[in-house]
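Chemist: for reference, the sequence and a predicted model appear below.
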Amino acid sequence: MSGPVVVGVDGSSSLAAVEAAAREAERLGRELRLAHTLTWSSTHLPPGVPPWDRDGAATRVRLTGPLTEARRAARRIAPGVATTQDVLLGEPSAVLESASRTASLTVVGGSPAAGVGGRLRASVAGKLAARSRGPLLVIRGRRDPDGPVVLGDVTSREAAEFAFSQATRRGTDLVVLHPRTRTARSLSAPRKKHPHVVVHERRASSWTGHALVEASGTAQLVVIGARHTVADTLRVSAARILVDHAHCPVAVIPHRKA
């Protein structure tokens, strides 16, 4: 895709995502789009915004700070990248899912969202893992700067291509987890394209989310594919577990329809 790199902005907690998005936009040669979502209803108002905000003054004050801080963070990381900003109305995961359809990459923070009584509800990242239509990068945990990129799905050509590209850019090895001893065909093309990437193939008992969470403990990045179909429910479930519990950033790469 030739669209922008889109990053969800929700305050200081998203600055790591903004910085990662700026790096990816610079690498891809794409515009960076800062997207702040605003859910507006009389029963669910942002803190400090009155039910009737006649000229939008209170809303503008609330939004200016996070977006300004995000723009400064992006400029520090990638000063040459063109940056735009938008305030989008709607439920965050639904709005970002729509934006992901034309984005080169969508980037979000991976902190779980707290629900009533402190119980956890599905995070924005978890929801996007199940329905994003473009590549999704979730920034969470603490990546091991000396660790490898881990590919947790050898059935996806798109995920393999993304994992090899990231290993090349980061100058690190690629660990491929799969339940078969023979090399998957999906690795053939990216191996030829990235001949300098050292590949370690490891047999895994399954592609469950918990197995990938364990593998993320010593990784820079974990990459998994998802087709978002009823038949692929297991893999989508694994992606949702991974983006909410991994110890390092996670990339979820959807299958491109022919």
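Modeler: That came in fine, so what should we check first? Numbers count the residues shown, from 1 in each chain.
Chemist: please make it C-alpha for all contacts and neighbour counts, starting now.
Modeler: OK.
Chemist: where exactly do the strands run in the protein?
Modeler: In the chain, the strands defined using DSSP state E lie at 5-8, 32-38, 83-89, 105-109, 113-114, 120-121, 136-139, 149-151, 174-178, 199-203, 221-226, 250-254.
Chemist: how about those strands in TSV, adding distance to Ala16 and mean neighbour count?
Modeler: Formatted as TSV, the strands of the chain follow (distance: least, C-alpha to C-alpha, whole Å; neighbours: other C-alpha atoms under 10 Å):
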stretch	distance to Ala16	mean neighbour count
strand 5-8	10	29
strand 32-38	13	23
strand 83-89	16	15
strand 105-109	7	28
strand 113-114	17	14
strand 120-121	22	12
strand 136-139	7	28
strand 149-151	19	28
strand 174-178	24	23
strand 199-203	28	15
strand 221-226	14	29
strand 250-254	13	28
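Chemist: and those as CSV, adding distance to Arg191?
Modeler: Compiled in CSV, the strands of the chain are given as follows (distance: least, C-alpha to C-alpha, whole Å):
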stretch, distance to Arg191
strand 5-8, 26
strand 32-38, 29
strand 83-89, 34
strand 105-109, 23
strand 113-114, 38
strand 120-121, 39
strand 136-139, 22
strand 149-151, 13
strand 174-178, 11
strand 199-203, 9
strand 221-226, 16
strand 250-254, 18
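Chemist: presented hereafter is structure B, for comparison with structure A:
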Amino acid sequence: MNAANSAAVVVGVDGSEPALRAARLAAAEALRRHRPLRVVHGFIWPLLHVPVSPAPDAPPGGGLRHRAEELVAAAVAEAEATAPGLSISGEIIDGEAAAVLVGESPTAALIVLGDRGLGGFAALVVGSVAVQVAAYADCPVLVARGAERPDEPVLVAVDGSAASRLALEFAAEAAVARDAPLRAVRAYRHPGSTGPGDMQPLVYDEAQLHGEEDRLLAESLAGLTERHPRLRLTRQAVHGRTGAVLADASRSAQLLVVGGQGRGEVTGLLLGSVSQSVLHHAHCPVAVVRAPR
């Protein structure tokens, strides 16, 4: 097996329930991909110059590093129970969680993490670590959130952009590996201008617009079933804001796949507004696929 094929699925854990969910999701993903799983904990305390060993008069098994070892062991056990026989290792890496996972990403097949960790604020729907890793990682990032629906299709957002094409290939492979249908969705709102300075029309034919959007979606999907002969593919053009359309569609999906930045989003953003929206509002796990930097 060459280096590319032996790249591990990496899951970040911190002892929280979302992290244990991520460990289970990562184990299932590694099993489907025939790859090893690495369970990683970013151990920030040495950077803050906090003593991590137990005090001299403390009982055995104390100290922050021992606690980190325990939570990694618990996540490894969770992964082993999910995927017996899978090659699984655990590691504690000194550093802040997001930085550690981004540092792992150049040699990882996939980074998996929970939507919120122990340090998350109650008012946040998705934690800052998940957003940072999705924005900066050099491999696809899978965020465990929402409900598990193994009988539902894989959902992918399609807009014709380069990031969307990468997401489409990832989603097709994921659907085939899961023996699930792939549902490709293109969201649209109104006709675009036809040239510089043109205004968007106030009146237009909705049926004609839908037909044109469906045609563009079909063009984006051309050749996909030839590249993935086992793929069961459906498509749907939907009128509405992209983030809202995808969040609603994710209620009946087992996985939502989006590109890191789509057509029409501000150049220079590391993570597009649609990706951020679904990370906060999707009802199933979300995979963010970005073009290599």
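Modeler: Received it, and whenever you're ready, just let me know what you need. In this text, all values refer to a predicted model and were calculated from it rather than measured experimentally.
Chemist: got a TM-score for the two of them?
Modeler: Here the TM-score for the pair of chains, by TM-score structural alignment, normalised by the length of structure 1, is 0.84; 249 aligned residues with a C-alpha RMSD of 2.8 Å.
Chemist: picking up where we left off before, of the strands of structure 1, which is nearest Ala238 of structure 1?
Modeler: For those, the distance to Ala238 of structure 1 is smallest for strand 221-226, at 8.7 Å, taking C-alpha to C-alpha.
Chemist: which residue numbers in structure 2 go with the closest one?
Modeler: Mapping strand 221-226 of structure 1 onto structure 2 (TM-score structural alignment) gives residues 255-260.
Chemist: need the residues that contact the matching stretch.
Modeler: For stretch 255-260 of structure 2, contacts defined as C-alpha atoms under 8 Å, 6 or more residues apart in numbering pick out 134-135, 153-158, 163-168, 170-171, 250, 270-272, 275, 282, 284-291.
Chemist: what's the ChimeraX line that selects buried ones from those?
Modeler: Entered in ChimeraX, the line below selects the buried ones among the contacts of stretch 255-260 of structure 2, by 16 or more other C-alpha atoms under 10 Å:
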select :134,135,153,154,155,156,157,158,163,164,165,166,167,168,170,171,250,270,271,272,275,282,284,285,286,287,288,289,290,291
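Chemist: restricted to helices, list the contacts of stretch 255-260 of structure 2.
Modeler: Applying DSSP state H to those, the entries found in helices are Ala134, Ala135, Ala163, Ser164, Arg165, Leu166, Ala167, Leu168, Phe170, Ala171, Ser275.
Chemist: now the residue of structure 1 most remote from its centre: how far from Arg60 of structure 1?
Modeler: Outermost residue of structure 1 with respect to the C-alpha centroid, by C-alpha atoms, centre = their mean, is Arg54; its distance is 35.9 Å. As judged by C-alpha to C-alpha, to the nearest Å, Arg54 of structure 1 and Arg60 of structure 1 stand 12 Å apart.
Chemist: who touches both of those two?
Modeler: The contact sets of Arg54 of structure 1 and Arg60 do not overlap (C-alpha under 8 Å, 6+ apart).
Chemist: so Val9 of structure 1 sits against Ala35, correct?
Modeler: Yes - counting by C-alpha atoms under 8 Å, Val9 of structure 1 does reach Ala35; the two are 5.7 Å apart.
Chemist: in terms of contact, does Glu152 of structure 2 touch Ser252 like I think?
Modeler: Yes - if you go by C-alpha under 8 Å, Glu152 of structure 2 and Ser252 touch, sitting 6.1 Å apart.
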